[in-house]
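S.K.: predicted model and sequence below, questions to follow.
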Amino acid sequence: MTSILITDDDPYIRMLVSRTLQESGYHTYPASGADEALSILEKTTIDLAVVDVMMPGTDGYTLTKEIRDLYGLPVILLTAKGEIRDKEQGYRAGTDDYIVKPFEPKELIFRMEAVLRRYDKPSQQSIAAGEMTIDRTNYDVQVGSTHLMLPLKEFELLALLASRPNRVFSRDHLIETVWGIDFEGDERTLNVHIRRLRARLSPLTQSVSIETVRGVGYKLGVKEI
């Protein structure tokens, strides 16, 4: 189920958006401000964040930039401001869309679906991350000039992590996606596969690495060389 973070200091907006999204089949995580939102992101795999601009303390522009920099997630900004300079500030912060209050809740759903389609591209046959390219059609991983033919589960795990670089995936999400919801093993199986992937990648490149996020899961870190 797609998980949506809703950050707004107005409890009515949080309730309205949360209820609307739940009725459409989304799982929602309401937050009253930036600190609570970042706490949720540290512990939970989120697919998209809906963020209010005008909040006490850390405003929505700053939170949007943090979400983009730390987690690489799509963001939709909600705001009472409709001036072009305000929209410019939102897009410069990294938002994917911008909705001016008051708005129809269903409009938010339409826009969310459009943003998620841009990010969720499992049909993409090629994924590039740093010096690494993953070809889904022939299960080939190329790092620099080296080609790796990985066991199927290792390939699926690496492809999932690489599909959203710098996004944190929870252990439960990785296990359910790669091994299936009926998997009878435990986290040790995941940890073994992660160790094997690290052992294969680390001698070949410094541009990508599988990083542990303590208490949550893993992410594929990507940096410029």
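M.R.: Structure received.
S.K.: switch to C-alpha atoms for all contacts and neighbour counts from now on
M.R.: Will do.
S.K.: dump the residue contacts of residue 193.
M.R.: By C-alpha atoms under 8 Å, 6 or more residues apart in numbering, the contact set of residue 193 is 153, 154.
S.K.: can you tell me how far the residue most central in space within the chain sits from residue 225?
M.R.: Centroid check for the chain by C-alpha atoms, centre = their mean gives residue 73 as the closest residue, at 4.0 Å. According to C-alpha to C-alpha, to the nearest Å, residue 73 and residue 225 sit 23 Å apart.
S.K.: ok, which stretches of the chain are strands?
M.R.: Secondary structure of the chain (DSSP state E): strands located at 3-7, 27-31, 48-52, 75-79, 97-100, 126-129, 132-135, 140-143, 146-149, 169-170, 208-213, 217-222.
S.K.: for the fifth one, buried residues please.
M.R.: So the one you mean is strand 97-100. Within strand 97-100, the residues scored as buried using 16 or more other C-alpha atoms under 10 Å are 97, 98, 99.
S.K.: can you tell me how far the last one is from residue 43?
M.R.: To residue 43, residue 99 is 27 Å away according to C-alpha to C-alpha.
S.K.: surely residue 34 and residue 58 touch.
M.R.: Yes: using C-alpha atoms under 8 Å, residue 34 is in contact with residue 58, at 6.0 Å.
S.K.: next up, a second structure to put side by side with the first:
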Amino acid sequence: MRILVIEDEPKTAAYLKKGLEESGYSVEVANDGSHGLILAQEEDYDVIILDVMLPWMDGWTVVKTLRATRATPVLFLTARDDVNDRVRGLELGADDYLVKPFAFVELLARVRTLARRGPPRESELIRIGDLEMDINRRRVKRGTMRIDLTPREFSLLQLLARRHGEVLSRTQIASYVWDMNFDSDTNVVEVAIRRLRSKVDDNFPVKLIHTVRGVGYVLEIKEAA
């Protein structure tokens, strides 16, 4: 079983890695929020242990962004022990919250509980027409053809697929996929949609990703006129 530890304090990170590996887990460590988020989005982990106060990107932002695409169990491990902080962490999508200093045996028990729980099984597959997304394996197919996507393209397609039939604005897409608001003259979303279409639609007679002029984008199967 694999665990990702996102912790910037070297002694704490080393302590967690040593203790968890001695308990039979495979452990990877990220020392800042941005790197941790990339690993969490690109790799499959059974549990993520996440600090709140991190360089480059705080733990709140990490879990909020991650929850747009991944259901990996998250345990906040932080010195912030205010009740409002705990509530905020859980509302953003964390599964558990443990305050430093902590007893390692308690952390281990919580990790084991979260690992048994795992991601919700109902979210494993998304099927729309001949499009199939295997969320846990990060695989996409149309019919029998495998489609290779970058992590960002996968996140974008997953957002459109989960909300198929719903028109999403550029601002909504930017917020969910990049966790940022882009200026109106920035074409990052358009470029990402164009690249995704080239992989998902261009080689197939039935197009799935459509532009709603002046509004945004929608993934749906449209009946032929």
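M.R.: Structure received. In this text, all values refer to a predicted model and were calculated from it rather than measured experimentally.
S.K.: next, the TM-score between them, please.
M.R.: Laid over one another, the chains give 0.59 as their TM-score (TM-score structural alignment, normalised by the length of the first structure), with 160 aligned residues with a C-alpha RMSD of 3.5 Å.
S.K.: before we move on, back to that, looking at residue 34 and residue 58 of the first structure, which one has more neighbours?
M.R.: residue 34 (25 against 13; other C-alpha atoms under 10 Å).
S.K.: what's near enough to touch the more buried one?
M.R.: Each residue near residue 34 of the first structure by C-alpha under 8 Å, 6+ apart is listed here: 7, 57, 58, 59, 60, 63.
S.K.: how about a cut-off of 6 Å?
M.R.: Counting by C-alpha atoms under 6 Å, 6 or more residues apart in numbering, residue 34 of the first structure touches residue 58.
S.K.: what lines up with it in the second structure?
M.R.: Using TM-score structural alignment, the equivalent of residue 34 of the first structure in the second structure is residue 33.
S.K.: skipping its backbone neighbours, what lies nearest its match in space?
M.R.: In this structure, residue 33 of the second structure finds its nearest non-sequential neighbour in residue 57, 4.5 Å apart by C-alpha to C-alpha, 6 or more residues apart in numbering.
S.K.: test my guess that the one you found contacts residue 36.
M.R.: No: counting by C-alpha atoms under 6 Å, residue 57 of the second structure sits too far from residue 36 to count as a contact (9.1 Å).
S.K.: can you count the residues close to residue 53 of the first structure?
M.R.: By other C-alpha under 10 Å, the residues close to residue 53 of the first structure number 24.
S.K.: err, residue 187 of the first structure, not the other one
M.R.: 11.
S.K.: what of the one 5 residues further on?
M.R.: Counted by other C-alpha under 10 Å, the residues lying close to residue 192 of the first structure total 12.
S.K.: which residues in the second structure form helices?
M.R.: With DSSP state H, the ranges of helices along the second structure come out as 10-22, 33-42, 59-66, 83-92, 104-117, 151-162, 170-173, 188-200.
S.K.: got CSV for those helices, with distance to residue 134 of the second structure too?
M.R.: As requested, the helices of the second structure are exported to CSV (distance: least, C-alpha to C-alpha, whole Å):
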stretch, distance to residue 134 of the second structure
helix 10-22, 29
helix 33-42, 14
helix 59-66, 17
helix 83-92, 24
helix 104-117, 19
helix 151-162, 10
helix 170-173, 21
helix 188-200, 15
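S.K.: of these, which stretch is the most buried?
M.R.: Mean neighbour count (mean count of other C-alpha atoms under 10 Å) peaks for helix 59-66 among these, with a mean of 22.
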